[in-house]
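> give me coordinates for this.
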Amino acid sequence: MKFRLIPALLILLVVVVTVRLGFWQRDRAHQKEALEAHITQFENAPAQPVSAAPVALKDIEFHRVSARGTFIADKVVYLDNRPYNDQPGFYVVMPFKLTGGGYVLVNRGWLPRNMVNRETIAPYTTPPGEVEIEGIARADASRAFELGQNGSAAHQLIRQNLDAGAYATETGLPLQSFVIQQTGNIGDGLVRDWPAPTTGVETNYGYMFQWWGMAAAALGFGLYAARRAGRKEHARGA
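Got it, this is the predicted structure:
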């Protein structure tokens, strides 16, 4: 009896853990569905003005925002390996000096790569003087897979990724905690056909069914093993 009890407890443990993990993935999916509903609501809400007052990322992410100020073109960073319609290119990220004080990073849009000279940046224009921009508040200017940190080293014009906090330390600019993903066509040569934000809720539902499938398989195996053991015991006693 002792030897039968241990496998039963192990199978029970597997069932309990996998069922619980399935519920956890379901709860994560529900949370992401709620976030997607909020994102849709934010897209249709009036743009919030950005000022020098610091705003926590959690209070503004995915909201439509507007800002007035001037671009600081000499501190631009080009994010490499950002394809658009299967064409390689860059994201143009530039600090924006807010009227009234403060700074915020702006992902201005996409530029195609010069396939003859990979280090050459295609021409685009930066509006001079004070302008008003609109966009979506995002946590970063987009992130690409990166091996090591060589492509994101400070003071490089072309980088793989850009950490807003590290960039604030590098430049000494008091940046907001978010990045404005600029929207609208202002004739500056940049593409702003941004992909819709995704939360990956389908992945969570997929994992949920996988965990519950494992629980069902473990339970089925346990019942099968118990039935087979019972038959053997019955056969020996016959």
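> going by C-alpha atoms from here, please, whenever you check contacts or count neighbours.
Fine.
> residues near residue 219, how many?
17 (other Cα atoms under 10 Å).
> again with residue 200
Residues near residue 200, counting by other Cα under 10 Å: 12.
> now residue 159
20.
> contacts only, for it.
Shown in contact with residue 159 (Cα atoms under 8 Å, 6 or more residues apart in numbering): 77-80, 151-153.
> at 7 Å instead, please
78-80, 151-152 (Cα atoms under 7 Å, 6 or more residues apart in numbering).
> most neighbours out of those, which is it?
residue 79 (26 neighbours).
> quick check: that residue touching residue 161?
Yes. Taking Cα atoms under 7 Å as the definition, residue 79 is a contact partner of residue 161 at 6.1 Å.
> just the strands in this structure please.
For the chain, applying DSSP state E gives strands covering 48-49, 64-71, 77-79, 89-98, 103-112, 131-138, 158-159, 175-182.
> out of those strands, nearest to residue 27?
strand 131-138 (23.9 Å; Cα to Cα).
> could you pull out the buried residues of that closest one?
Of the residues in strand 131-138, those buried by neighbour count under the rule 16 or more other Cα atoms under 10 Å are 133-138.
> again with stretch 22-42
Buried residues in stretch 22-42, counted by 16+ other Cα under 10 Å: 22-26, 28-29, 32-33, 36, 39, 42.
> do stretch 83-97 as well
84, 88-97.
> tell me which of the residues you listed is nearest to residue 208?
residue 84 (32.6 Å).
> how close does the closest one get to residue 90?
Computed as Cα to Cα, to the nearest Å, the residue 84 to residue 90 distance reads 9 Å.
> same thing with residue 232?
On the measure of Cα to Cα, residue 232 and residue 90 end up 69 Å apart.
> for the closest residue to residue 54 other than its chain neighbours, give me its contacts.
What sits nearest to residue 54 in space, not counting adjacent residues and going by Cα to Cα, 6 or more residues apart in numbering, is residue 176, at 5.9 Å. By Cα under 7 Å, 6+ apart, the contact set of residue 176 is 54-55, 103-104.
> how close does residue 176 get to residue 118?
Residue 176 is 32 Å from residue 118, by Cα to Cα.
> count of neighbours near residue 6?
Going by other Cα under 10 Å, the residues that sit close to residue 6 add up to 11.
> structure for this one too, so we can compare:
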Amino acid sequence: MSKVQSGSAFKWMLWISGIVLLPLLIGLGLWQLDRAEQKQELLDSWQQAIPSQELPLEQEMIRGSYKAVILKGVFDRERYFLLDNRVRKGRAGYEVVALFTADSGRSVLVNLGWVLASLDRGIIPEFVLPEGQQTISGSVRVIEKGFALSADDLAEERWPKVIQQLDAEKISSRLVISIDALELRLTEPLVSGLDLNWPVVNMKPEKHLGYAFQWFAMAFALLCLLIWSALKIRKEAIYEQV
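Here you go, the predicted model:
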């Protein structure tokens, strides 16, 4: 292949790559900006929520946000769950989740906090849940189904049960009780030894903005390269005409 043919092939490859990659890079940057906005709204809803004495009637109204509530009711003291693989500051642990039935008759899953896991995975932490009528406060979110490496075995009779993710439908079926697809994270401690320092979001808005800047920077660099290529092609065309 001659130098002219090689240069022409490179220019074609550059333009084809630019046509494909430029919109993709811009789209990724815009997506990161959108994620940053969503995370900021989530943080704002956690910090600024005004407590209500009723569980949200419409789950869609709080999807992607938190709603503060104050509830009166009782815990199921015999049956609770340990959410596995909850990492904080590089340390693996469990989140303790119990069933709470409010005076209104509605039931919700209450996250009582985080506990460090033992190096021996055969050792399961056990707790004594509060007895009798309780007044609890916290922030409620809609339980979103996520990815799990394996299906949770809820048929086993042993309690507490170690699970990978919250699934209100499966838990309702196992406990033979109607449970709202809501998780309440406590703001005041109820059980000794549990950490309530909640990670509201897994990635802060600032980090999403940083990623957005990187995608836009790459898009800008590619655009500059395309402009340079276009100017060079034009210069060569004028030179050939002369």
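> ok, the contacts of residue 176 of structure 1 in structure 2, which still hold?
Of the contacts of residue 176 of structure 1, the contacts whose aligned counterparts also meet in structure 2 (both residues aligned by TM-score structural alignment, their matches' Cα atoms under 7 Å) are 103-104.
> just the buried subset of the contacts of residue 176 of structure 1, please.
Buried among those (16+ other Cα under 10 Å): 103-104.
> return the member of the contacts of residue 176 of structure 1 nearest to residue 69 of structure 1.
residue 103 (8.9 Å).
> excluding chain neighbours, what is closest to the alignment partner in structure 2 of the closest one?
If you follow residue 103 of structure 1 across to structure 2 using TM-score structural alignment, you land on residue 107. Leaving out its chain neighbours, the residue that sits closest to residue 107 of structure 2 by Cα to Cα, 6+ apart is residue 101, at 4.2 Å.
> the one you found and residue 185 of structure 2, how far apart?
15 Å.
> now swap in residue 235 of structure 2 and tell me
For residue 235 of structure 2 relative to residue 185 of structure 2 (Cα to Cα), the value is 65 Å.
> try residue 215 of structure 2
Distance from residue 215 of structure 2 to residue 185 of structure 2, by Cα to Cα: 35 Å.
> all helices of structure 2, in order?
Taking DSSP state H to define them, one finds helices in structure 2 at 3-48, 168-175, 205-241.
> for residue 65 of structure 2, find the nearest of these.
Of all the helices of structure 2, helix 3-48 comes closest under Cα to Cα, at 4.9 Å.
> what helices or strands is that closest one leaning on?
Helices and strands touching helix 3-48 of structure 2, by 3 or more Cα pairs under 7 Å, 6 or more residues apart in numbering; DSSP states H and E, are helix 205-241.
> tilt between the helix it packs on and helix 3-48?
With axes from the mean of the first three to the mean of the last three Cα atoms, to 10 degrees defining the directions, helix 205-241 of structure 2 sits at 160 degrees from helix 3-48.
> list the buried residues in helix 205-241 of structure 2.
Neighbour-count burial for helix 205-241 of structure 2 flags 205, 208-209, 211-213, 215-216, 218-219, 222, 226 (criterion: 16+ other Cα under 10 Å).
> now, which of those sits nearest residue 68 of structure 2?
Nearest member of the buried residues of helix 205-241 of structure 2 to residue 68 of structure 2, counting by Cα to Cα, is residue 205, at 21.8 Å.
> before we move on, the earlier item: taking the buried residues of stretch 22-42 of structure 1, tell me the two that lie furthest apart.
Greatest spatial distance in the buried residues of stretch 22-42 of structure 1: 22 and 42, 30.2 Å, computed using Cα to Cα.
> in JSON lines: the contacts of residue 176 of structure 1, plus distance to residue 169 of structure 1.
Formatted as JSON lines, these follow (distance: Cα to Cα, whole Å):
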{"residue": "54", "distance to residue 169 of structure 1": "16"}
{"residue": "55", "distance to residue 169 of structure 1": "18"}
{"residue": "103", "distance to residue 169 of structure 1": "13"}
{"residue": "104", "distance to residue 169 of structure 1": "13"}
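> between the buried residues of stretch 83-97 of structure 1, which is closest to residue 66 of structure 1?
residue 96 (11.8 Å).
> now do the closest residue to the closest one other than its chain neighbours against residue 97 of structure 1, distance only.
Spatial nearest neighbour of residue 96 of structure 1, excluding adjacent residues (Cα to Cα, 6+ apart): residue 71 at 4.5 Å. Distance, residue 71 of structure 1 to residue 97 of structure 1, by Cα to Cα: 6 Å.
> and if you look at residue 43 of structure 1?
Look at residue 43 of structure 1 and residue 97 of structure 1: by Cα to Cα, they are 25 Å apart.
> ok so, going back, of the strands of structure 1, which is nearest residue 198 of structure 1?
Per Cα to Cα, nearest to residue 198 of structure 1 of those: strand 131-138, 12.4 Å.
> does residue 117 of structure 2 touch residue 95 like I think?
No. Applying Cα under 7 Å, one finds residue 117 of structure 2 not in contact with residue 95, separated by 9.8 Å.
> isn't residue 186 of structure 2 right up against residue 112?
Yes. With contacts counted by Cα under 7 Å, residue 186 of structure 2 reaches residue 112, the gap being 6.1 Å.
> give me the number of residues near residue 7 of structure 1?
Neighbours of residue 7 of structure 1 (other Cα under 10 Å): 14.
> over to residue 118 of structure 1?
Counted with other Cα under 10 Å, the neighbours of residue 118 of structure 1 add up to 9.
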